[in-house]
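>>> okay, structure incoming, though there's no sequence with it:
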């Protein structure tokens, strides 16, 4: 069954966000994932502390976890923290 990684984020540094995004997207693809949608959030109920959202599809939960725990993605943690405030979840 497919699994989805859901990001909620607020940019801190647009230049670092662009660098992080390019590098992170490559790691997603390396684990069989693909972007579903990326864009601004439009809160419908109770608001959100974040400005943007992104959803990535993976073949299954194991692939999503393998991606998140991979050395390639984990090596981007510092850059991610400099680029944005975020919350990341796996659904499925």
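Thanks, I have the structure now. On a predicted model such as this, the values are computed, not experimentally measured, just so you know. Numbers count the residues shown, from 1 in each chain.
>>> from here on, contacts and neighbour counts on C-alpha atoms
Will do.
>>> so where do the strands sit in the chain?
Read by DSSP state E, the chain holds these strands, from start to end of the chain: 3-11, 34-40, 52-58, 84-91.
>>> output the contacting helices and strands for the first one.
Which is strand 3-11. On a contact count with 3 or more CA pairs under 8 Å, 6 or more residues apart in numbering; DSSP states H and E, strand 3-11 meets strand 52-58, helix 61-69, strand 84-91.
>>> comparison target below:
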């Protein structure tokens, strides 16, 4: 099942952040991932305005997603992201049933 990294960040040093973005695509591709969105415009439809940068990555499965995250070349690139921004990266696995999945309210 596919797995998705949903990443939000506030960039305070764009020049340094570009050092991160220049290194990331090759590492994503090496682990079978792809960008679904990468800093594109976001429209807030409901709730407080979303003002952060948003990136969504898709990987074939959770193992591939974590292999990318743990890749030494990617972790080296992360030094630029951590120096230039604050944010979060969350991992969510997809489901086979996308028509009417269990809502999993607990």
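Nice, I can see it. Quantities reported herein were computed from a predicted structural model and do not represent experimental measurements.
>>> what's the TM-score here?
The TM-score (TM-score structural alignment, normalised by the length of structure 1) is 0.86; 92 aligned residues with a CA RMSD of 1.7 Å.
>>> need the strands of structure 1 in a markdown table (columns: mean neighbour count and distance to residue 67 of structure 1).
Listed next are those as a markdown table, based on neighbours: other CA atoms under 10 Å; distance: least, CA to CA, whole Å:
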| stretch | mean neighbour count | distance to residue 67 of structure 1 |
| --- | --- | --- |
| strand 3-11 | 20 | 10 |
| strand 34-40 | 14 | 12 |
| strand 52-58 | 20 | 9 |
| strand 84-91 | 15 | 11 |
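>>> out of the helices and strands packed on strand 3-11 of structure 1, which gets nearest to residue 18 of structure 1?
Set against residue 18 of structure 1 and scored by CA to CA, the helices and strands packed on strand 3-11 of structure 1 come closest in strand 84-91, at 10.5 Å.
>>> contact partners of the closest one?
With CA atoms under 8 Å, 6 or more residues apart in numbering as the test, strand 84-91 of structure 1 has contacts from 3-13, 17, 50, 61, 64.
>>> how far off centre is that strand?
The chain centre lies 6 Å from the centre of strand 84-91 of structure 1; the measure is CA atoms, centre = their mean, to the nearest Å.
>>> how close does the lengthiest helix in structure 2 sit to structure 1?
Under DSSP state H, the helix in structure 2 containing the largest number of residues is helix 14-30. With mean CA distance after the TM-score superposition for structure 1, helix 14-30 of structure 2 departs from structure 1 by a mean of 1.2 Å once superposed.
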